[in-house]
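Colleague: Build me a structure from this.
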Amino acid sequence: MGVVNPLNPKYVSKLKILDPACGSGSFLLGAYQYLLDWHRDWYVANDPEKWATGRTPALYQSGKSEIVRLSAHDEVRNLSSTQIGDPNSQIRNWQLTTAERRRILLNNIYGVDIDPQAVEVTKLSLLLKVLEGESEQTIVKQLKMFHERALPDLGNNIKCGNSLIGTDFYNNPLNPPLLRGNPDIPLRKGGEGVVTHLAGNGVLSDEERRKVNPFDWEKEFPEIMKNGGFDAVIGNPPYVRQEGLGDLKEYFQHKYTVYHGMSDLYAYFIEKGVSLLRDKGIFGYIVANKWMRANYGEPLRKWLKRQCIAQIVDFGDLPVFQQATTYPCILVIGKDKPPSAFISTQVKTLEFESLEGYVKENRHSVKLSTLDDTGWSLTDERSSALLNKLKKTGVPLKEYVKGKIYYGIKTGLNEAFVIDEETRNKLFSEDTKSKEIIKPFLLGRDIKRYQPPTGNQFLIFTRRGIEIQKYPAIEKYLSQYKERLMPKPKGWKGSNWKGRKPGTYKWYEIQDAVDYYAKFEKPKIIVPCIVQNASYTLDDTGFYSNDKTSIIVTGDLYLLGTLNSRVADFFMHSISSTKQGGYFEYKPMYFSQIPIRTIDSSNPSDKSYHDSVVAFVRQMLELHKRSASAKTDHDKTVIQRQIDATDRQIDQLVYELYGLTEDEIKIVAEGSP
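Modeller: Next comes the predicted model:
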């Protein structure tokens, strides 16, 4: 919006600003307030007496000097002069007339929301803003002056409808423009039945059709769309997870380039918002930042690289919205050709006077050519260069271990399948065969860096195809949870299903197929999914682990040392998703990318480095065992000092293996505290 500052009210009156998911109108109110402030400032700076006269004056004076809010940047000044730029000058207090405030609202502000109540709240809020600061006396005076109602009808500005779904939702499936709407998406076999599936043959009831509420942009805003679209699209689209999209996914799949089966609703709002812009228009949303690194964000990332990204401001895990954990970012896009680079800022704190000032001090340029479709890392040029160097020096972990990376076990109902030692012993006493399918079980919180895994939980591992009648004690035990263990039938309608998700499993079986279950009994590296820093450890005792963990099936101590090094941690902190509290997601989709420096066993130098890392890792494992059994605080302190020193030695070896310079080591230290 800063682009309006050097312009004049006549030009600004042509600007059309839209929030396509306006909710209760917060963003529209902000935009409207900005425009009110800007107009008042401009009039006062350009002969206010002139703008306070005539048939439709834009200004009037309150008749006394006072401190008032001057600009859209919330500056407070003592107004007593026509020189707006000088806070020490003296001018009289000027205000916009109600007629001028009404004109600005009708000319500039537009919104759409699917919720009719939200639409009415937005209208009311904007109307109250028109009258803000007025008294009965000033309103009556202006009504006599202008001979028209004080409050406008906002029916042509704020409308109810589904911004994402057009009237092609109901088109004849034999000739569906629905499937022709996006030339970038190829038709898939059977696609011609999409509309019938969604809107016909009773799949959607009349009530469901009303809830869909398709919106025709060309019909509802004919002049704006005829002129190419809106000048600005702003907002904070709803956070609706893919599970809540239901049958509408079929429509999104054929209508939106950014479609992914696991994508949240905001991805479609981004594509739609940009499509509603005129040439040279500007788009600005605050949305979750998960699209940058999540698998489901790949179509969106590819699409964004073809757009004119102007700026991304990433707040990481900062609590921008006090009532919700949303991991927000601000995404600004222009309707223009893609640039070679854009501005990015990683916001580290909310303790700043203005976001604009913070961004100016902390921004850096990101080249589009450095962004990988598998995940975006918006690092500065130095960090980006180091990441590229690491990638060139090693091979991805997934390749290094020949794909032997697996998720932990998701039961679908831990309350039934995860038991304590007392319950395990009871099941053993009732039927000794129970021992065959009860496994020692680790939770994510049980796994610590280099520490020998210990846990007091056990898993009833009723994998797919198991003959439950052979284990009567376990069948009896699980039967108490039977209603909650039942898989949801495919045809089930409604939201009150008490059991587990749909699937081909039987009620007594683990929810997900774990065909690789035998891998848990082999030597393996285990890592929890949510950690602040690398927390890999070795297990060679046959623990199974839950879905908050992942395993790498190898006993390679050189690999364990590399993964726990600051170099690997720096890489992970650069590419993985953040969680609140300074945590990161250490999931296979991320850590499988860690570049591992391969060793040439015929090269004496390589072999020496390898053997040194292995020796120190063995020492680390032994030190952690000793620490776990230490009797006194003094003993623990002494051992911890040895652990810290050994850690530093491993880090130094890894720095040298990757050929890092002193400056690059400093970058690693900054990126993996």
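
Colleague: CA atoms for contacts and neighbours, from now on please.
Modeller: Will do.

Colleague: So what's the residue count around the nearest residue to residue 230 once chain neighbours are set aside?
Modeller: For residue 230, ignoring the flanking residues on the chain, the nearest one in space by Cα to Cα, 6 or more residues apart in numbering is residue 277 at 4.8 Å. When neighbours are defined as other Cα atoms under 10 Å, residue 277 has 24 of them.

Colleague: looking at it, residue 277 is touching residue 283, isn't it?
Modeller: Yes - because the distance of 7.5 Å satisfies Cα atoms under 8 Å, residue 277 is recorded as touching residue 283.

Colleague: can you list residues touching both of the two?
Modeller: Listed as contacting both residue 277 and residue 283 by Cα atoms under 8 Å, 6 or more residues apart in numbering are 232-233, 335.

Colleague: Narrow these to those in strands?
Modeller: Counting by DSSP state E, the shared contacts of residue 277 and residue 283 place 232-233 in strands.

Colleague: One more, so I can put them side by side:
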Amino acid sequence: MLDRSRLLTDLQRQVKLLEADLRERVETEPEFGDRLRAEHAAAIKAKRTAATWASWRNDEVTQAAVAWVLGTVFVRWCEDNELIHPVLSGPGSRLAEAEDAQTKFFREKPHATDADWIEHGFAELRRSDAGAMLFDPRHNPAYRIPVSHDGAKALIAFWRTRQADGSLVHDFRDPDWDTRFLGDLYQDLSQEAKDKYALLQTPEFVEEFILDYTLKPALDEFPLDGFRLIDPTCGSGHFLLGAFHRLVAAWHDQDPTLDASEVARKALDSVHGVDINPFAVAIARFRLLLAAWKVAGVATVDEASRQRWRMTVATGDSLLPLSRAQSIPGMDEQLGHQEPWEDVLDFADQRLLEPGSYHVVVGNPPYITVSDANQNARYRELYSACHRQFQLTVPFAQRFFQLAQRAGDDRRGSGFVGQITSNAFMKREFGTKLIEEFFPTIDLTHVIDSSGAYIPGHGTPTVILVGRRRRPEPDGAVRAILGIRGETGVPEDPSRGLVWTAIKNQLDHSGQDSEWVSTVDLPRSRLAEHPWSLSGGGADKLLAALQESKHNISAYGGKVGTGAVTREDDVFMVGEGALRRHGVPEDLRRPLIEGDVVRDWRLISSPQSLWPYNSNTLLAAEHPSIITWLWPYRLQLSARVAFGKTQIQHGRAWFEYSMFFANRYRAPLSITFAFVATHNHFVLDRGGKVFNRSAPVIKLPEGASEDDHLRLLGVLNSSAACFWLKQVCHDKGRALFRALTSQVGRTPVR
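Modeller: Alright, predicted model coming up:
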């Protein structure tokens, strides 16, 4: 029995060891270091990255280390389940067989190393065409930085580790061929990769739910011959596996006389996937491969090598078009550059990522913002909905629908689209264009507030969107699930959680309310304005009443916004003592207020911070004490990026704030509030402070008195305003917090 938790912990340690081994090879052996530097320079020139050499190199090292570890996992799984002869290890007598085979290998090739023996294991799987995709020397990161002899020896020894009773520590035997454990490896094998790519598995019950409302109706409408489904953010392949098994069942139903191998191949041909993470793609390919072999009754790699097993799952950035022929209106042509681990161009004959060619598009796009300046600028050029500091959920929302088949004038033949995504776009400013400009052009059919449900791993509140690529009916309605109450604890079985069960039971029944959610048919016009509020239980009606009677501050000449943004707070917010000791005069110091000191209707003390501006002109002040203090940080300050441009490209001095709004500072009276808070505690400030991005300010028009500010303050701190704010402001995840805190003292929280 495989101990998944121990396997993950042990493999994380192996990745770290291999990273050190591979990094040393890159730094000391020109054969590898020079080649990688050339590739980094090419990526910079093609504007595929703006990362420094050190950062880019570390990513490459991590990819290669993970590829070596995952490759051996694939070999170990296959040898334990007798798909290949033992190479690395195996239970019982198979371990001795692996050791004997290795001894024979070295006798025949005396100059070979342990790394060569591991690659021999890779070659065993490469004998089938699908296995060749897993271990393609052109694209697999493992071949880009070969592991050293000592590193390979340690990795082999790890797989041969025994327990006290003589059995192997890690035994992969499984008659059911369940590969879900690989999803955990994909998600957690490398913390650096997890942070960069926002790795997150889609739980099976969520994947099944989305396929029920996309793939299921699509199979009723479109013929199986030529059927096409894609997950452009496929990760470890959950949606692809779920779709594959449904397509297998559909082919069996349509033609029971078909050979099992033919059914498996036809289902594989219909399933496409792309992900930017090479080891996610490797896992997705491996899982799909084993699923197809299981359906076809394949028992060994020798048997598989006699049949065609091609999978259309590629490594690459699915937000980029592959060619002018595949370009989307308004998008420029492909950059002509492909990273070494990418292979999307190898699938041109499968029309991979061809806009308007898919009957179903499903997925769970990453929820992160794009920190790389070149990538950020590229996505802004390609996707009209990208706005302000957008999350990747925005361009992917557009891309999903662009890949789907477009309906004709009669609205027939349109592709189905389904995704679970962060709900931040609903209320944060970056979602404005997506909601008001893009969504009105497509037919959203279902909007489901899933933020109250307990979805493992999803600390970010989510929403499920389902729709079709066709012109919407102007007077039509959108079926919506509105949240009332979140889970009160962590359910033993998340697929049977109270909120999730209510969503499943009520979605097809408009007008139905429960303790957890409301089901309504919303007028399409209600979803054409930003922000969205998806609160049920009568909250939507009260919100509508408040919206009718509310008055906008802007109508009276007031403005709301940030006072300043440094984008390097630690450099500027250093405290009065440090600034005084370095000779920074008083007029170049100011309290820089952050949201966490705006609490309980007052401003708690905030550290004195460097304020590099002239008190009279409010222009950047190049004082010697400022330059002396900031000089060690000049490179990172110059490279600060705001809206896709560096500090210097914006025409700002390297030593000043990334943004400083002089007009908001000039008027002394301000009402400030915390950007993130549990309730409304607005505070009146009478001047002399600078307000950071986490503590925005409300500025009334010139001439407004202190009494005017106090009257507004009373309204803003009222219960009515608190209710309204909870409906229109982004929820950071109170349902998950309640669920986790309810378990304190009973279940470990990670």
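
Colleague: List the TM-score for the superposed pair.
Modeller: TM-score for the superposed pair, counting by TM-score structural alignment, normalised by the length of the first structure: 0.60. Supporting figures: 483 aligned residues with a Cα RMSD of 4.5 Å.

Colleague: rewinding a little: so what corresponds to the residue nearest to residue 230 of the first structure in the second structure?
Modeller: Residue correspondence to the second structure (TM-score structural alignment): residue 277 of the first structure is matched to residue 404.

Colleague: roughly how far apart are its match and residue 188 of the second structure?
Modeller: With distances taken as Cα to Cα, to the nearest Å, residue 404 of the second structure is found 32 Å from residue 188 of the second structure.

Colleague: Look at residue 445 of the first structure and tell me its secondary structure.
Modeller: Following DSSP: H, G, I helix; E, B strand; the rest coil, residue 445 of the first structure is assigned to helix.

Colleague: What sits closest to it if chain neighbours are left out?
Modeller: Nearest residue to residue 445 of the first structure, sequence neighbours excluded (Cα to Cα, 6+ apart): residue 528, at 7.2 Å.

Colleague: Isn't the one you found up against residue 548?
Modeller: Yes - here residue 528 of the first structure lies in contact with residue 548, judged by Cα under 8 Å, at a distance of 5.9 Å.

Colleague: Between the two, which contacts overlap?
Modeller: Residues touching both residue 528 of the first structure and residue 548 (Cα under 8 Å, 6+ apart): residue 444.

Colleague: neighbour-wise, which of these two wins?
Modeller: The neighbour count for residue 528 of the first structure versus residue 548, taken as other Cα under 10 Å, is higher for residue 528 (28 against 19).

Colleague: Map the more buried one onto the second structure.
Modeller: Under the alignment defined by TM-score structural alignment, residue 528 of the first structure corresponds to residue 674 in the second structure.

Colleague: Touching, its match and residue 601? I think so.
Modeller: No - using Cα under 8 Å, residue 674 of the second structure makes no contact with residue 601, being 10.3 Å away.

Colleague: Need the overlap of contacts for those two.
Modeller: What both residue 674 of the second structure and residue 601 touch, as defined by Cα under 8 Å, 6+ apart, is the set 681-682.

Colleague: Could you tell me where stretch 33-46 of the second structure falls in the first structure?
Modeller: The aligned range for stretch 33-46 of the second structure is empty, by TM-score structural alignment.

Colleague: sorry, that was for stretch 68-82 of the second structure
Modeller: When the first structure is aligned by TM-score structural alignment, stretch 68-82 of the second structure has no counterpart there.

Colleague: cool, and stretch 542-553 of the second structure?
Modeller: Mapped onto the first structure using TM-score structural alignment, stretch 542-553 of the second structure spans residues 386-397.

Colleague: Check the offset of the matching stretch from the chain's centre.
Modeller: On the basis of Cα atoms, centre = their mean, to the nearest Å, stretch 386-397 of the first structure sits 26 Å off its chain's mean C-alpha point.

Colleague: How about stretch 675-689 of the second structure?
Modeller: From the chain centre to the centre of stretch 675-689 of the second structure is a distance of 32 Å (Cα atoms, centre = their mean).

Colleague: End to end on it, go ahead and measure it.
Modeller: Taking Cα to Cα, stretch 675-689 of the second structure runs 17 Å from one end to the other.

Colleague: Give the full set of residues in contact with the aligned partner of residue 567 of the second structure in the first structure.
Modeller: Applying TM-score structural alignment, one finds that residue 567 of the second structure aligns to residue 412 in the first structure. For residue 412 of the first structure, the contact set (Cα under 8 Å, 6+ apart) comprises 485, 500-501, 510-512.

Colleague: now do residue 285 of the second structure
Modeller: For residue 285 of the second structure, the contacting residues are 130, 134, 237, 311, 313, by Cα under 8 Å, 6+ apart.

Colleague: what residue of the second structure takes the place of residue 126 of the first structure?
Modeller: Counting by TM-score structural alignment, the partner of residue 126 of the first structure is residue 288.

Colleague: isn't there a strand covering that match?
Modeller: No - Residue 288 of the second structure sits outside any strand when classified using three-state DSSP, being helix.

Colleague: And the strands in the stretch 51-200 of the first structure, which stretches?
Modeller: Counting by DSSP state E, counting those that start in this stretch, one finds strands in the stretch 51-200 of the first structure at the ranges 59-61, 67-69, 76-78, 94-96, 109-113, 158-160.
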